[in-house]
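Chemist: What follows is a protein structure lacking sequence information:
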């Protein structure tokens, strides 16, 4: 059983205690893998991400102009790959 105790802390001491606890908690978190942002999107979510109409997105899929995969007949899009696809279409800026 945990013992309960009452103590008096100054505002400064309380703030330092909280900051120390938060620092320790953050330090104990395991590192997040790079692919954590690589979520799979359905057609509507992918269209919103790349700011295309759903019908235009289907056209890109049909012409194999955009990265996608099909799982049991359902179109899925990797968020990471879509962002890379968008980035690959950027034009170089000449100054």
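Modeler: The structure has been received and is ready for your questions. Everything numeric here is computed off the predicted structure, so don't read it as measured data.

Chemist: For the rest of this, base every contact and every neighbour count on C-alpha atoms.
Modeler: Will do.

Chemist: would you list every one of the helices in this structure?
Modeler: Under the criterion DSSP state H, the chain contains helices at 11-28, 43-50, 54-62, 79-88.

Chemist: For residue 73, find the nearest of the ones you listed.
Modeler: helix 43-50 (12.2 Å; CA to CA).

Chemist: Which strand runs longest in the chain?
Modeler: Determined from DSSP state E, the single longest strand within the chain is strand 74-78.

Chemist: The structure to be compared is supplied as follows:
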């Protein structure tokens, strides 16, 4: 029997992160290059944890 548990490793590519955030891939690359978005570099590859992106967006809410 397998358990359905969230281990926090819901990883996204640049393209998937762009779709999730409704940003262009160019904008995602720029944010990552400028270290303005939480990401991990694996060699030439950039990946994102979905929960980090969710928290990042939440931290930018104004007037809440």
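Modeler: All right, it came through fine. Every value quoted in this text rests on a predicted model; they were computed, and no experiment measured them.

Chemist: TM-score them against each other, please.
Modeler: Comparison of the two superposed chains (TM-score structural alignment, normalised by the length of the second structure) gives a TM-score of 0.84, and 64 aligned residues with a CA RMSD of 1.9 Å.

Chemist: and the helices of the first structure, which is most packed in?
Modeler: Highest mean neighbour count among those (mean count of other CA atoms under 10 Å): helix 43-50, with a mean of 16.

Chemist: what comes into contact with that helix?
Modeler: Identification of contacts with helix 43-50 of the first structure by CA atoms under 8 Å, 6 or more residues apart in numbering yields 53-54, 57, 75-77, 79, 82, 86.

Chemist: if I look at the aligned residue in the first structure for residue 5 of the second structure, how far off is residue 81 of the first structure?
Modeler: Using TM-score structural alignment, the equivalent of residue 5 of the second structure in the first structure is residue 32. Applying CA to CA, to the nearest Å, the value for residue 32 of the first structure to residue 81 of the first structure is 19 Å.
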